[in-house]
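> this one's structure only:
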């Protein structure tokens, strides 16, 4: 099993100064290496056809690119799970003030509350931070996640991994669905739903 994780939004709580009101973590799941390899090839080819450089990023993509992306991945063999955090419901001082704690906590919770989805999974998480953070993050997950669920955790720069880009795009689609100020808010979440790709959306309370 192969799992790819990314997020939409930021860990900041100064929403009135530009922090995102919503934070979403996305987990994209492939049952086999063959399924993951197929998706890697298809998404790389799609990026070439759409002339997207250097990578797919939901928040940097035009509407037409988003439409083409979600149509292009609709038949690929994956499923997704999410945690949605509405920041106005978070009162923990640690989560509100320590960015690393916020990020680690919700990635961990998504992996722990997996509904039995993770079985000896190799997990790849978007991570372009410094070596010390990566080492600490892997140690944190090993401490909290059952070894029967996760056998290995890697952190990779999304530019180098099309499947982390898939996690970014799906996280962005779910996050956009909470934007009541956008007429197209549910457009790409609905595309994922119609394709049967959404296994669970957990709204954290």
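Great, that's in hand. Computed from a predicted model, the values in this text were never measured in an experiment. Residues are numbered from 1 along each chain as shown.
> all contacts plus neighbour counts: C-alpha atoms, from now on.
OK.
> Where do the strands of this structure begin and end?
With DSSP state E as the criterion, the chain has strands at 2-8, 22-30, 79-86, 121-126, 150-156, 198-203.
> Which residues does the second one contact?
The set of residues that contact strand 22-30 without belonging to it, under Cα atoms under 8 Å, 6 or more residues apart in numbering, is 1-11, 36, 77-87, 106-107, 110, 166-168, 170-172, 174-175, 178.
> Narrow the residues you listed to just the buried residues.
Listed as buried from the contacts of strand 22-30 are 1-11, 36, 77-87, 106-107, 110, 166-168, 170-172, 174-175; burial here means 16 or more other Cα atoms under 10 Å.
> can I get the strands of the chain in CSV with distance to residue 53?
Shown next, in CSV, are the strands of the chain (distance: least, Cα to Cα, whole Å):
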stretch, distance to residue 53
strand 2-8, 19
strand 22-30, 22
strand 79-86, 25
strand 121-126, 18
strand 150-156, 18
strand 198-203, 27
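> wait, which of the ones you listed is closest to residue 162?
Of all the strands of the chain, it is strand 2-8 that lies closest to residue 162, at 9.8 Å by Cα to Cα.
> Presented hereafter is structure B, for comparison with structure A:
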């Protein structure tokens, strides 16, 4: 099997702060060497249905706490990076970019911190609809422009987070870092602030 990278985000790439755009954009990347992420044992432990979706905005504080404990004590993954972008501090050039371009650029900034052995030949999955080809194309081009030339990703594709535990893990980590200002980097988790 190939390494997998699961990408999800919290917040939006917009700059209309007075009209509801978020101050922060958090991009989470969770990487595994060979295995896919499986949250079924956590669902069983919490007596949740087998198809329960861990979506930060929809989960209770109690489930969030249990999820956080499970991720750092029992879940098998190699590395997680959460990029915490304070959009109010970004240079003006970002305001001229499309939302897709901004999001793609920060996804690449996030995965740049993943070790090469977990990037090389990896399958990158992000939360989205398969039929939204426009963003996938922008993301692929941005990856090719910004990553080291020697790094090759086997595939870049969208998948609804409701169908993938790795994407749900990325969603929950992005939400946890957003809401817990005291959360710090750990052995398996690196939190990167942008701009630095």
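Great, that's in hand. Remember, it's a predicted structure, so these values are computed and weren't measured experimentally.
> And residue 188 of the second structure, what's its match in the first structure?
Mapped onto the first structure by TM-score structural alignment, residue 188 of the second structure lines up with residue 197.
> Do I have it right that that match meets residue 76?
No - in this structure residue 197 of the first structure lies outside contact range of residue 76 using Cα atoms under 8 Å: 9.2 Å.
> Specify which residue of those two has the higher count of neighbours.
With neighbours defined as other Cα atoms under 10 Å, residue 197 of the first structure and residue 76 compare such that residue 197 has more, 22 against 17.
> check contacts around the more buried one.
74, 78, 79, 80.
> mind running it again at 6 Å?
Going by Cα atoms under 6 Å, 6 or more residues apart in numbering, residue 197 of the first structure touches 79, 80.
> Kindly report the same for residue 97 of the first structure.
So residue 97 of the first structure contacts nothing (Cα under 6 Å, 6+ apart).
> Surely residue 19 of the first structure is in contact with residue 11?
No - using Cα atoms under 6 Å, residue 19 of the first structure is not in contact with residue 11; the gap is 7.8 Å.
> could you measure the most centrally placed residue in the second structure against residue 102 of the second structure, distance?
Nearest residue to the geometric centre of the second structure (Cα atoms, centre = their mean): residue 28, 2.5 Å. Residue 28 of the second structure sits 15 Å away from residue 102 of the second structure, taking Cα to Cα, to the nearest Å as the criterion.
> what do you get for residue 130 of the second structure?
Taking Cα to Cα, one finds residue 130 of the second structure at 20 Å from residue 102 of the second structure.
> The two - which one has more neighbours?
Neighbours were counted for residue 130 of the second structure and for residue 102 using other Cα under 10 Å; residue 102 has more, 19 against 12.
> Looking at the first structure, name the residue matched to the more buried one.
Match for residue 102 of the second structure (TM-score structural alignment): residue 102.
> How about its match: what's its closest non-neighbour residue?
residue 95 (4.7 Å; Cα to Cα, 6 or more residues apart in numbering).
> Same check on residue 140 of the second structure?
residue 156 (7.0 Å).
> so the one you found touches residue 124, yeah?
Yes - with contact defined as Cα under 6 Å, residue 156 of the second structure reaches residue 124; the gap is 4.7 Å.
> higher neighbour count, the two?
residue 124 (21 against 16).
> can you tell me which residues contact that one?
Contacts of residue 124 of the second structure (Cα under 6 Å, 6+ apart): 4, 5, 156.
> List just the nearest of those residues to residue 186 of the second structure.
residue 5 (18.6 Å).
> burial count for residue 90 of the second structure?
Quick note: residue 90 of the second structure (other Cα under 10 Å) scores 12 neighbours.
> now swap in residue 32 of the first structure and tell me
Counted with other Cα under 10 Å, residue 32 of the first structure comes out at 13.
> Skip the chain neighbours and tell me the closest residue to it.
Nearest one to residue 32 of the first structure, counting by Cα to Cα, 6+ apart, is residue 1 at 5.3 Å.
> go on, residue 90 of the first structure?
Nearest to residue 90 of the first structure is residue 96, by Cα to Cα, 6+ apart, at 7.4 Å.
> That neighbour: neighbour count?
Neighbours around residue 96 of the first structure, by other Cα under 10 Å: 16.
> distance of residue 143 of the second structure from residue 85 of the second structure?
19 Å.
> And for residue 79 of the second structure?
Relative to residue 85 of the second structure, and taking Cα to Cα, residue 79 of the second structure is found at 19 Å.
> Leaving out the residues flanking it, which one is nearest to the counterpart of residue 48 of the second structure in the first structure?
Counting by TM-score structural alignment, residue 48 of the second structure lines up with residue 50 in the first structure. Distance criterion Cα to Cα, 6+ apart; nearest residue to residue 50 of the first structure, sequence neighbours excluded, is residue 65 at 7.2 Å.
> Check residue 31 of the second structure too.
residue 5 (4.4 Å).
> show me the contacts for the one you found.
30, 31, 124.
> Residue 130 of the second structure too?
Here residue 130 of the second structure is in contact with 158, 159 (Cα under 6 Å, 6+ apart).
> Show me what residue 20 of the second structure aligns to in the first structure.
In the first structure, residue 20 of the second structure lands on residue 18 (TM-score structural alignment).
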